[in-house]
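Undergrad: Compute the structure for the input listed below.
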Amino acid sequence: MTTVSESRTNGRAAATSAAIEMTAATKRFRTPDGSSYTALKNLDLRVERGEFCAIVGPTGCGKSTALTLAAGMEKASEGSVRVFGKEVQGITPKAGFMFQTDAILPWQSVLENVAAGPRYRGVAKATAYRDARDWIRRVGLAGFESNFPHQLSGGMRKRVALAQNLINEPELLLMDEPFSALDVQTRAKMSTELLNLWEQSKPAVVFVTHDLEEAIALADKVVVLTAGPAASIKATFTIDLPRPRVVQEIRFDKKFNEIYQNIWEALREEVDIAYAQTTRSVAPDGKEAE
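TA: Modelled structure (predicted):
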């Protein structure tokens, strides 16, 4: 039997727990030839509530896999993955996920796409549409409620995807290179918009990117992963740049350049290792050529 005192203690513990706690998390996948591939090994990652964490690393190092573990889309092969103090057993509640390719429905209007989440959760249609219109306005798409995805630019589609996630008031937002397909100017603008919207409700954010400048401009901390296979955390850097930030301008800050150089020193070696792995010549018998 749980006493009132114990219940209060448990409630305080849950409230003070980190958004994400991965302890010795390892993820292995079965390959087409039946062998096993280790994407992540003994990953120790902690993301606090309200913290903006960016993850960088060379191609194929398991950055996206870390997101799917937190989202509950994949189960760790070994180790522990906890979100808001609870072991991940299935799809993580109170979490939003933005993919590299937006997941908006092509046969529905902007309004219907943004209202879809609340409607699925049983929110009344009038309330869902009212809230959707408010979020469409917040992401700068007022007047486009009746448009369909094919009538929108790439940047506008990303705004729809942001509104789709944020209308659900997630406590954790997982983002897998969401702006990588955009041109440089639109990407910087969207990054600043993301920060402005994040400041309003401060969900914990884990943002995967290949762009080190983007990571520094957005995050409270940047985590560098080693080259795969069996990637782990090589280093973690605190980004003590002032907020609020304008992504297009923060890059000119002298301290920004100092932080960039420090992180690049840690990242460069892993990028070189990953590149060497993908450019090794292989003999016809499948063995590495000398």
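Undergrad: contacts and neighbour counts: CA atoms only from here.
TA: Fine.
Undergrad: Would you mind pulling the contact partners of stretch 66-73?
TA: Stretch 66-73 is contacted by residues 20, 40, 74-76, 81-83, 88-92, 95, 97, 174-176, 206 when judged by Cα atoms under 8 Å, 6 or more residues apart in numbering.
Undergrad: what kind of secondary structure is the spatially most central residue of the chain in?
TA: The geometric centre of the chain, computed from its C-alpha atoms, lies nearest to residue 175 (Cα atoms, centre = their mean), at 2.6 Å. Following DSSP: H, G, I helix; E, B strand; the rest coil, we place residue 175 in the strand state.
Undergrad: Let me know whether it touches residue 207 as I believe.
TA: Yes - Residue 175 is within contact range of residue 207, at 4.7 Å (criterion: Cα atoms under 8 Å).
Undergrad: shared neighbours of these two, which are they?
TA: Common neighbours of residue 175 and residue 207 (Cα under 8 Å, 6+ apart) do not exist.
Undergrad: one more, for comparison:
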Amino acid sequence: MHATSPGPGLSPAIELAGVTKQFTTDGGLPYTALKDLDVRVAPGEFCAVVGPTGCGKSTTLTLVSGLERPSAGSVAVHGEPVTGITPGVGFMFQADAILPWKTVLDNVSAGPRFRGVAKRTALTDARDWIRRVGLAGFEDRYPHQLSGGMRKRVALAQNLINEPRILLMDEPFSALDVQTRAKMSDELLSLWDLTRPAVVFVTHDLEEAIALADTVVVLTAGPAATVKARFPIDLPRPRVVQEIRFERQFVDLYQQIWEALRAEVDLAYTQTTQLREQEAS
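TA: Below you'll find the predicted structure:
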């Protein structure tokens, strides 16, 4: 069984066309984070975005979610222009976004209850998702009583209980140890397969990107970052993250994508070093 690529005739779940994003620095000068960015993600597609530090990966997610607006160009979700907070979009951050004063059950049921779902139904659905992420028996625990991996499971359940059509993930597993990170990646793929939302997964880890995604998008170094290359990942699904890395096709893909990424990482490092030298002089 090969990875399923979304058909070319499908309209994009996410489309960023000619997007430029500028910010004003503390000194009052404009800074261009993204320039002429074109990204399209089909319904059900798992897209990983990689690039050097400061290339605008996280900014891309905030544009899709509606937390930021583009300075130029357009952002659309399922064909509708993004003009505010985008409905039907889940956002999983690098830092835990679960509420420390609420139990696991209350955290997971909060989304449906906020949307007007009856309390009994929300709690029933929350228990089901807590079971799916492997936390049955921990419903009454508070976040400080959970390990880092368990908190990430709560965050996954928080997002997926709302059945998002789009899931945005900003380095969600970067703070975890290697073994827990691999386990969470496997669980993410299993849970994603249940409802197949379109996913944009930002990561610095190229192996993680290839192991998870249908497509890997490489961004250039900032400022004025844009898409350098897009690589289809035609690896079999279902995948076991720790095992797929040993496949010859995986190694070949890694070499191809790293060739595109390496120059951008080197450039970003050089720019950072020069900036530090200027600040020190």
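Undergrad: TM value for the aligned chains?
TA: With the length set by TM-score structural alignment, normalised by the length of the second structure, the two chains reach a TM-score of 0.95; 273 aligned residues with a Cα RMSD of 1.4 Å.
Undergrad: hmm, back to that, for residue 281 of the first structure, see how far away the residue nearest to the centre of the first structure is.
TA: 35 Å (Cα to Cα, to the nearest Å).
Undergrad: do the same with residue 46 of the first structure
TA: Taken as Cα to Cα, the span from residue 46 of the first structure to residue 281 of the first structure is 38 Å.
Undergrad: of the two, who's got more company?
TA: residue 46 (16 against 13; other Cα atoms under 10 Å).
Undergrad: Relative to residue 49 of the first structure, how far out is the residue nearest to the more buried one when sequence neighbours are not counted?
TA: Nearest in space to residue 46 of the first structure, with sequence neighbours left out and distances taken as Cα to Cα, 6 or more residues apart in numbering, is residue 21 at 4.6 Å. Residue 21 of the first structure sits 11 Å away from residue 49 of the first structure, going by Cα to Cα.
Undergrad: Those two: who's more crowded?
TA: residue 21 (23 against 19).
Undergrad: how near is the more buried one to residue 161 of the first structure?
TA: 26 Å.
Undergrad: what are the ranges of the helices in the first structure?
TA: Here the first structure has its helices, by DSSP state H, at 4-16, 63-71, 110-120, 125-138, 154-166, 184-201, 212-218, 247-250, 254-279.
Undergrad: what residue of the second structure takes the place of residue 110 of the first structure?
TA: With TM-score structural alignment defining the correspondence, residue 110 of the first structure maps onto residue 104 in the second structure.
Undergrad: For that match, grab the count of nearby residues.
TA: For residue 104 of the second structure, the count of nearby residues is 30 (other Cα under 10 Å).
Undergrad: And for residue 73 of the second structure?
TA: When neighbours are counted by other Cα under 10 Å, residue 73 of the second structure comes out with 16.
Undergrad: what do you get for the one 5 residues further on?
TA: Counted with other Cα under 10 Å, the neighbours of residue 78 of the second structure add up to 16.
Undergrad: and if you look at residue 204 of the second structure?
TA: If we define neighbours as other Cα under 10 Å, then residue 204 of the second structure has 16 of them.
Undergrad: Now it: closest residue in space, sequence neighbours ignored.
TA: Leaving aside its chain neighbours, residue 204 of the second structure sits nearest to residue 50 (5.8 Å; criterion: Cα to Cα, 6+ apart).
Undergrad: so what corresponds to that neighbour in the first structure?
TA: Match for residue 50 of the second structure (TM-score structural alignment): residue 56.
Undergrad: ok, its match touching residue 221?
TA: No - under the criterion of Cα under 8 Å, residue 56 of the first structure makes no contact with residue 221, lying 10.8 Å away.
Undergrad: ok, these two, which is more surrounded?
TA: Per other Cα under 10 Å, whichever of residue 56 of the first structure and residue 221 has more neighbours is residue 56, with 24 against 20.
Undergrad: Translate residue 86 of the second structure into the numbering of the first structure.
TA: Looks like residue 86 of the second structure aligns to residue 92 there (TM-score structural alignment).
Undergrad: Could you check how far that match is from residue 249 of the first structure?
TA: In terms of Cα to Cα, residue 92 of the first structure sits 35 Å off from residue 249 of the first structure.
Undergrad: go on, residue 175 of the first structure?
TA: 23 Å.
Undergrad: How about residue 123 of the first structure?
TA: 40 Å.
Undergrad: More neighbours: which of these two?
TA: Per other Cα under 10 Å, whichever of residue 123 of the first structure and residue 249 has more neighbours is residue 123, with 14 against 11.
Undergrad: The more buried one -> the second structure?
TA: Match for residue 123 of the first structure (TM-score structural alignment): residue 117.
Undergrad: how close does that match sit to residue 256 of the second structure?
TA: Distance of residue 117 of the second structure to residue 256 of the second structure, computed by Cα to Cα: 47 Å.
Undergrad: What of residue 277 of the second structure?
TA: Distance from residue 277 of the second structure to residue 256 of the second structure, by Cα to Cα: 33 Å.
Undergrad: hmm, back to that, can you tell me how far the residue nearest to the centre of the first structure sits from residue 273 of the first structure?
TA: From residue 175 of the first structure to residue 273 of the first structure the distance is 26 Å (Cα to Cα).
Undergrad: Same check on residue 166 of the first structure?
TA: Here residue 166 of the first structure is placed at a distance of 38 Å from residue 273 of the first structure (Cα to Cα).
Undergrad: Neighbour count for the two, which is higher?
TA: Per other Cα under 10 Å, whichever of residue 166 of the first structure and residue 273 has more neighbours is residue 166, with 22 against 14.
Undergrad: Now do the contacts for the residue opposite the more buried one in the second structure once aligned.
TA: Matched by TM-score structural alignment, residue 166 of the first structure corresponds to residue 160 in the second structure. Residues in contact with residue 160 of the second structure (Cα under 8 Å, 6+ apart) are 90, 129.
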